[in-house]
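Novice: let me see the structure of the following:
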Amino acid sequence: MQKDQLFTRRRMLVAGATAAAGAVGTAGLFVWGTGGQPVRGPAPAAGPPVHSVPMEASAYRLHPLAGHGPHGAVPARTPVRRRPLLRISGRGRTMVLTFDDGPDPRYTPAILDTLAEYDVRAMFFVCGEMAASYPHLLARMADAGHVVGNHTWSHPLLTRLTRRRIRSEMSRTSDVIEDTYGERPRWFRAPYGAWNRAAFQVGAELGMEPLAWTLDSLDWTTPGTRTIVDRVEKGAGPGVVVLSHDAGGDRSQSVWALREYLPRLLDSGYHISVPYRRYA
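Specialist: Coordinates of the predicted model:
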């Protein structure tokens, strides 16, 4: 079965994302907030081709707030959460753009091109099976200073898996990310926003913090570029984490929408950031 068909089939599973108000997250960067709910959508239709242009390596070499170490090292004392982190906390009009399910050579390069054009860093929650197939795209993310997170190996519903299977899904993906991106991920996101206690525990054991979202663009339902742009612009605000996709089906609308709303957000005074800090 093709990867697009697998993702379409997986997205027919419905799970709720836990959301609540609560305490401050890692290093004061993330706090609890209101998240979106996964919904059903039609199978993606064919869209216009998306072309990529080579991008030079960036001078931005970033390291996670949670710390880093030698190859294979796991940060110590990662807290076990009861809820995922849903929004960011900080001064000014700061937002985070996140992209799930990739990388996909048809759409990810075009998204990276747009981010590079506006000198913006984003987060990519990748699936291990996709990352293993397209390691050059993770290398490009590393060169540009983007954050790569763990979205499991095959995008399963974690609430239906044993703890052992959850660990396998996460650890295999972390291994691939480390081999191709250059360091182990410090963030993970549950497919469908379906979190449970085992997922939080395993993620913490692997040195990762759980990150959900504040604003779901619902781009995977292919509602039209204009609709995606409107959702992001209307939902924009300080601390917002935006959920979009760069794989799992036809993501042409996601590509074109980013080209429209990103410069508008920047012109409106928003700072698009990632949960990293720069070291000298």
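
Novice: CA atoms for contacts and neighbours, from now on please.
Specialist: OK.

Novice: helices along the stretch 101-250 of the chain, start to end?
Specialist: 108-117, 128-133, 135-144, 163-181, 197-205, 225-235 (DSSP state H, counting those that start in this stretch).

Novice: nearest to G25 among those would be which one?
Specialist: Among the helices of the stretch 101-250 of the chain, helix 197-205 comes nearest to G25, with 13.5 Å by CA to CA.

Novice: show me what that closest one is packed up against.
Specialist: Under the contact criterion of 3 or more CA pairs under 8 Å, 6 or more residues apart in numbering; DSSP states H and E, helix 197-205 touches helix 163-181, strand 209-210.

Novice: to compare against the first, here's another:
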Amino acid sequence: MKKDQLNFDRRSVLRIVACLGVAGAAGLFASERLRTPGPTPATTPPARPPAGGPPPGGRPGPTRPLNASGYRLQPMTGYATPVLRRTTPPVRTRPFLEVSDIGRAMVLTFDDGPDPRYTPDIVRTLRKYDVRAMFFVCGEMVPANRDLLREMADDGHVIGNHTWSHPLIPALAPSRIRDELGRTSEVVEKVLGEAPLWYRAPYGAWNRHSFEIGAELGMEPLAWTVDTLDWTEPGTEVIVRRVREGAGPGVVVLSHDAGGERSQSVAALRSYLPELLNGGYRITVPHR
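Specialist: The predicted structure follows:
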């Protein structure tokens, strides 16, 4: 979703979310057990302005593990496309934030696409190093980029749901939330034959209705650990430094392949991806 299509700026979004009482998000999903933090507020804080990430705040504090449900989330151990089974997950109260207990592994995620200007370069770079990533797509971007979406899926990347038009979820009625998530799942399923199993709230602004509706649609909520803030166009080296400094086992990195001028994000990936691999990190994607 392009920034010039939005009629509010970063401060406006943050003020709106603050008024709605959106609180912090945290969570963990693991290869052998699922861990989630303790008592949960109804909503979580905004992640970013149009086409961006959350206000800088670093990595989350420690969370208290609870008993896992029988619903398992497992990272890919190879590069074969996972078998996706349509199941109904539990209704979460916070999004997952990290992958744990899988050694030196990280997850790279890209929001707002697919965009024919930048997504193909990101896909080519990932292909060069034979790694997979997660792409949280906006439904309105899919109809004009069906072939690109198929290429992404054919390469083994996980396609997630980022709503249809990138709205502020807590400001919507439940029927609108259902429409935003449902339309996007439908268009992805129509193109790929499988609906998304993961979703991410725009701005990182979740609420109880989004968790309930997401679960009804068979999706799990995924946030992030490291926000590159690439939507601010801080410069390629700044983006690379943020990934480098935030790298660690289980980290989920947030970047963007659309929503604005993303050439810095493309260039940064070319730099930090080989660094991560040379540093012993395995770039993986989760599946159920």
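
Novice: picking up where we left off before, quick one: which of the helices of the stretch 101-250 of structure 1 is nearest A76 of structure 1?
Specialist: Nearest to A76 of structure 1, of the helices of the stretch 101-250 of structure 1 and by CA to CA, is helix 197-205 at 8.8 Å.

Novice: Provide the aligned range in structure 2 for the closest one.
Specialist: The aligned range for helix 197-205 of structure 1 in structure 2 is 208-216, by TM-score structural alignment.

Novice: residues touching the residue nearest to A20 of structure 1 when sequence neighbours are not counted, list them.
Specialist: Leaving aside its chain neighbours, A20 of structure 1 sits nearest to G33 (5.6 Å; criterion: CA to CA, 6 or more residues apart in numbering). G33 of structure 1 sits next to 19-22, 85-87, 214 when contact means CA atoms under 8 Å, 6 or more residues apart in numbering.

Novice: pick the most deeply packed of the helices and strands packed on helix 197-205 of structure 1.
Specialist: Ranked by mean neighbour count, those are led by strand 209-210 with a mean of 24 (mean count of other CA atoms under 10 Å).

Novice: that one vs structure 2, mean deviation?
Specialist: By mean CA distance after the TM-score superposition for structure 1, the fitted strand 209-210 of structure 1 averages 0.3 Å away from its aligned residues in structure 2.

Novice: run the chain-centre distance for that strand.
Specialist: Distance of strand 209-210 of structure 1 from the chain centroid (CA atoms, centre = their mean, to the nearest Å) equals 12 Å.

Novice: from the contact counts, what lies against it?
Specialist: strand 187-188, helix 197-205.

Novice: before we move on, back to that, could I have the buried ones of the contacts of G33 of structure 1 as PyMOL selection syntax?
Specialist: Selection command for PyMOL covering only the buried members of the contacts of G33 of structure 1, criterion 16 or more other CA atoms under 10 Å:
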select buried, resi 19+85+86+87+214
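
Novice: please flag which of the contacts of G33 of structure 1 sit within strands.
Specialist: R87 (DSSP state E).

Novice: check the contacts of G33 of structure 1 and tell me the two furthest apart.
Specialist: Farthest apart among the contacts of G33 of structure 1 - using CA to CA - are G22 and T214, which lie 14.2 Å from each other.

Novice: thinking again about what came up before, among the helices and strands packed on strand 209-210 of structure 1, which is the most enclosed?
Specialist: It is strand 187-188: most buried of these by mean count of other CA under 10 Å, with a mean of 27.

Novice: which residues sit against it?
Specialist: When contacts are defined by CA under 8 Å, 6+ apart, strand 187-188 of structure 1 is touched by residues 125, 148-152, 203, 208-211.

Novice: about what we covered before: as CSV, the helices of the stretch 101-250 of structure 1 with distance to T98 of structure 1 would be great.
Specialist: Shown next, in CSV, are the helices of the stretch 101-250 of structure 1 (distance: least, CA to CA, whole Å):
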stretch, distance to T98 of structure 1
helix 108-117, 11
helix 128-133, 16
helix 135-144, 13
helix 163-181, 17
helix 197-205, 19
helix 225-235, 12
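
Novice: rewinding a little: make CSV out of the helices and strands packed on strand 209-210 of structure 1 and add distance to T78 of structure 1.
Specialist: CSV is the format used below for these (distance: least, CA to CA, whole Å):
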stretch, distance to T78 of structure 1
strand 187-188, 11
helix 197-205, 5
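
Novice: out of these, which is closest to D230 of structure 1?
Specialist: strand 187-188 (27.3 Å).

Novice: what range in structure 2 does that closest one sit on?
Specialist: Counting by TM-score structural alignment, strand 187-188 of structure 1 corresponds to 198-199 in structure 2.

Novice: from the chain's centre, how far out does the helix or strand hosting L6 of structure 1 sit?
Specialist: Following DSSP states H and E, one finds L6 of structure 1 within helix 3-10. The gap between where helix 3-10 of structure 1 is centred and where its chain is centred comes out at 18 Å by CA atoms, centre = their mean.
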